[in-house]
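A.B. asks: my questions concern the predicted model and sequence given below.
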Amino acid sequence: MAERTVLVIDDEPGHRLMLGAVLTDKGWRVEEAGGGREGLARLLSVNPDVVLLDMRMPDMDGSAVLAEIMAQRPGLPVIMLTAFGSVGAAVEAMKHGAHDYLTKPVDNDELAAVLERAYDFARLVRENALLREGRSEGPVLVGQSPSMDRLREVIAQVGPAEATVLIQGESGTGKELVAEMLHQASHRSRGPLVRVNCAALPGDLLESELFGYVKGAFTGAVSNKPGRFQLADGGTIFLDEVGELPQALQAKLLRALQERVIEPLGGVKPVPVDVRILAATNRDLKAEAQAGRFREDLYYRLAVLELTIPPLRERPDDIPLLAAHLLRKLGEKNRKQVREPSPAFLDALLSWNWPGNVRELENVLERALILARADTLTPDLLPPQIVRAWGGLGEAAPDQGRTRKDVGADRPSGGGLASLRELGARGSGSLDDVEREAIERALAVHGGHREKTAEALGISRRTLQYKLKKYGLLRR
């Protein structure tokens, strides 16, 4: 859990001492200042998450201190401390940027609750600002397709619950990302999120990793070792690839789910644990249970709530948005200038089936970004199998920067879709208008036959399907 800091600016030493004791007990790091000027001097060095500010101090009025804080750290939540007779002044301070106020003597529970709300509010404001800039401090599901909108809604609804969640989806769809989002949306978000890949270790090692062991349990066990369940106490444990658990471990996991206790290897006394369990699998776990390869009672315990992540091939509308998001992230990771994907590059991405889903897309984009020498990403930077699925770059070896637009100009079909988009770029109308008109004409010429239309336009059928949906032409 990240340490949270509160700066208490109050000229009364006894009151600062009392606030410090209460807030330290609630998990805050407390910094103190004995007046307004000292508080402003400490603002930059302390970098607090929240400020508790007394309204009346001899050296500097609380309202004046608030104005300086707002100028230096806009968005920093400031909670005013005021005597009962000065509530009006505190309310006035809220009009000028204060987050809330508390009256003296402060109720300890109310103090803790107000600080928690202020901290959460500031975090949400910060995260929203980062999202608008295309960045984020936390996990984000990128996509505008209806299936992803629905998935985000379900995560927001399910996250705060305590129930076990089974996350299902093909490899590379983002099951771990969804687990992180569920944890962040829960009341356990300040506790640990402990990840376990159940397919990464053999059964005997996995048991000791999950449940720990006591001194003397086996040769080499020279001291007690806590398991992942104990490390996740107060938080969440994420069991990835839970379908790979051996039968013997499935029984122990079932007991942990039912009774919220574990038994370390060699131990004789059950150990209680307070954890929420999230599990993920790329298998059809219900079918596995019905076939006798997975305990049916454990399946129903894990699948109290089920989330299914759609594969990337079922949501091609999200590929351009995902590509932009991933290119920003990969540019920062590799210290590379972010390159813009050309229309032909995106067409090629849309033509591929993405068996490895988002993970495969990320790898392909990272390869293209590292190999790129020009400002634009072009299809020749893609793996051969994707280029072949898209239609290839011609028989001659392409020069760096040669794109499908260049190849399309040689087609007898009148230049292909990419060439028509080039006309739009030269002033014959917007790119989308020209592209839509080209598709409509090709559909009319070929009597609505989509395969022939795609071939004439120099794009894959999958890309054509995406563009028909984009321009509202699916019914034609």
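C.D. replies: Sure, I can see it. Numbering: from 1, shown residues only.
A.B. asks: from now on I want contacts and neighbour counts done on CA atoms only, so please keep to that.
C.D. replies: Will do.
A.B. asks: spatially central residue in this protein, please.
C.D. replies: What sits nearest the mean C-alpha location of the chain, by CA atoms, centre = their mean, is Pro139, with 1.6 Å.
A.B. asks: need the contact list for that residue.
C.D. replies: Going by CA atoms under 8 Å, 6 or more residues apart in numbering, Pro139 touches 177, 180-181.
A.B. asks: nearest to Gln250, out of those residues: which one, please.
C.D. replies: Glu180 (23.5 Å; CA to CA).
A.B. asks: run a quick neighbour tally on that closest one.
C.D. replies: Neighbour count of Glu180, defined by other CA atoms under 10 Å: 22.
A.B. asks: in what helix or strand does it lie?
C.D. replies: Using DSSP states H and E, Glu180 sits within helix 175-184.
A.B. asks: neighbouring contacts of that helix?
C.D. replies: With CA under 8 Å, 6+ apart as the test, helix 175-184 has contacts from 139-141, 155-156, 158-160, 167-169, 189, 193, 236, 238, 240, 278, 280, 309.
A.B. asks: now with 7 Å?
C.D. replies: 139, 155, 159, 167, 169, 189, 236, 238, 278, 280 (CA atoms under 7 Å, 6 or more residues apart in numbering).
A.B. asks: in it, which residues are buried?
C.D. replies: Across helix 175-184, burial judged by 16 or more other CA atoms under 10 Å covers 175-176, 178-184.
A.B. asks: here comes the other one, which I'd like you to weigh against the first:
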Amino acid sequence: MKTILIIDDEDSIRFSLDGILQDEGFRPVFASNGEEGLEKIKEENPDLVLLDIWMPGIDGLETLRRAKEQWPDLLVVMMSGHGTIETAVKALKMGAYDFIEKPLALEKVLLCVQNALKMGQLLEENRTLKARIAKDYEMIGESAPIADLKQQISIAAPTNGWVLITGENGTGKELVARAIHNLSNRRDKPFVEVNCAAIPEDLIESELFGHEKGSFTGATTQRKGKFDLANEGTLFLDEIGDMSLKTQAKVLRILQERKFERVGGTRTIEVDVRVIAATNKNLEEEIQNGHFREDLFYRLNVLPFHVPPLRERREDIASLVRHFLAHFSRQESREEKTMAPDAMKVLQNYSWPGNVRELKNLIERLVIMTPGNEIRLKDLPANLTSKQNSSFSSGLTGSPLDAGNFREAKEEFEREYILRKLQENEWNISRTAEEIDLERSNLHRKIKAHGIELKK
């Protein structure tokens, strides 16, 4: 039963509304002046307040101001028999939901009440959804690298400085971008994401800047671009290292001038956007190779952030596993699963070439496919538990220290070293050979000699 507080000094109004609201299934409570009304709000936490403007003591507008200071989300409908358009506009600017005139019409009062309560329900659902989304994008971990990253975010977020986030695939660069936005002064404005690597070259300008009707084949209507949609908010340019030089030049112009034209248009549009860019590439190397503009790099790299790979913060793996177990158990409407200690140890000693994304995908699969409530060692995929994927530093079977002689220890170390480097480079042989300073053909021979299976 929804509680509705009526604040009015007229006995007849309170009496009439009491009967009407009770007949409709509401619980009405009353106050005869503003001071009493504020106390009732504190005691009753009403779903809606019907507030008269002209009352002895503090009037309705002052009561509204004080109420909104303490309870910003409170729904208030103003009532007055002497109202003017100016008064109504002032009340709405102060946060009132609606304004109804006296004498009160039964149908209008009930319609206003129902609409206000529906709005309250939508606001509550929106708050719940935002809280759930925020939890899904929460940065998990208390290791030193993550603690330093969180501290840097808290310092940089309230500013308007542009940000460049670097890190391997799957480390959580988007989480950092969202954390910066959520802690910024733009948190109530849009967060618009663009994956520069996923948009075809011939469409990225239209995607970023929008287009006018008839500007190209298929442009049947005018369309706003991402810069337009992110106005006053944050634009996240993910994988900016994959953007063409032509598009980089246009993005640089927007960052410098804060204005642009849509594709096929002549009208200049001004925007206020904070840009956060992210890449898994070494942009300084890309600049040397002629693939990235040096001036754009320095324009974006005002506030640089680096997201460490999971192998450099292994102490966070257990927290991440528990977080993902709870998340996916809830998502699949199942009893929350747990990870057996020996299985957890294997997860903590794996090198995670796909970083947090790989761990997240694995936990989702285990939650769905494991029949019991405890995920055991035998439930883990073979590539995590096999001898050749065990880290020699963990003390598991397969350590070079367990070898019978120096030659066997050397071979075991070489196999483990090559395997780890392959995993870190996502099984790319050319990249791995370059990193470890070994001829590609020689690396191929060693992979075959050690019986290492290449992952696709």
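C.D. replies: Alright, I've got the coordinates. Quick caveat: nothing in here was measured; it's all calculated off a predicted structure.
A.B. asks: hmm, back to that, let's have the contacts of Pro139 of structure 1 in JSON lines, adding distance to Glu259 of structure 1.
C.D. replies: Formatted as JSON lines, those follow (distance: CA to CA, whole Å):
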{"residue": "Leu177", "distance to Glu259 of structure 1": "28"}
{"residue": "Glu180", "distance to Glu259 of structure 1": "25"}
{"residue": "Met181", "distance to Glu259 of structure 1": "26"}
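A.B. asks: which one of these is nearest to Ala289 of structure 1?
C.D. replies: Among the contacts of Pro139 of structure 1, and counting by CA to CA, the member closest to Ala289 of structure 1 is Leu177, at 25.7 Å.
A.B. asks: need the counterpart of the closest one in structure 2.
C.D. replies: The equivalent of Leu177 of structure 1 in structure 2 is Leu175 (alignment by TM-score structural alignment).
A.B. asks: re earlier: among the contacts of helix 175-184 of structure 1, which lie within helices?
C.D. replies: Residues of those located in helices (DSSP state H): Ile155.
A.B. asks: quick check: the two most widely separated of the contacts of helix 175-184 of structure 1?
C.D. replies: Distances among the contacts of helix 175-184 of structure 1 were taken as CA to CA; the most separated pair is Gly169 and Ser189, at 23.7 Å.
A.B. asks: sorry, back to before: which of the contacts of Pro139 of structure 1 lies closest to Gly88 of structure 1?
C.D. replies: Closest to Gly88 of structure 1, out of all of the contacts of Pro139 of structure 1 and judged by CA to CA, is Met181, at 40.8 Å.
A.B. asks: now do that closest one against Asn197 of structure 1, distance only.
C.D. replies: Computed as CA to CA, to the nearest Å, the Met181 of structure 1 to Asn197 of structure 1 distance reads 18 Å.
A.B. asks: same question for Gly34 of structure 1.
C.D. replies: Computed as CA to CA, the Gly34 of structure 1 to Asn197 of structure 1 distance reads 51 Å.
A.B. asks: kindly report the same for Ala64 of structure 1.
C.D. replies: Ala64 of structure 1 is 54 Å from Asn197 of structure 1, by CA to CA.
A.B. asks: helices along the stretch 101-250 of structure 2, start to end?
C.D. replies: 106-136, 144-156, 173-182, 204-209, 226-229, 245-257 (DSSP state H, counting those that start in this stretch).
A.B. asks: what's the closest of those helices to Glu62 of structure 2?
C.D. replies: Closest among the helices of the stretch 101-250 of structure 2, using CA to CA: helix 106-136, at 21.0 Å.
A.B. asks: just the buried residues of that closest one, please?
C.D. replies: Under 16+ other CA under 10 Å, the buried positions of helix 106-136 of structure 2 are 109, 112-113, 116-117, 120.
A.B. asks: stretch 369-388 of structure 2 now?
C.D. replies: Within stretch 369-388 of structure 2, the residues that count as buried by 16+ other CA under 10 Å are 375-377, 380, 384-385, 388.
A.B. asks: next, format the buried residues of helix 175-184 of structure 1 as JSON lines and append distance to Arg73 of structure 1.
C.D. replies: As requested, the buried residues of helix 175-184 of structure 1 are exported to JSON lines (distance: CA to CA, whole Å):
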{"residue": "Lys175", "distance to Arg73 of structure 1": "37"}
{"residue": "Glu176", "distance to Arg73 of structure 1": "35"}
{"residue": "Val178", "distance to Arg73 of structure 1": "33"}
{"residue": "Ala179", "distance to Arg73 of structure 1": "33"}
{"residue": "Glu180", "distance to Arg73 of structure 1": "29"}
{"residue": "Met181", "distance to Arg73 of structure 1": "28"}
{"residue": "Leu182", "distance to Arg73 of structure 1": "31"}
{"residue": "His183", "distance to Arg73 of structure 1": "29"}
{"residue": "Gln184", "distance to Arg73 of structure 1": "26"}
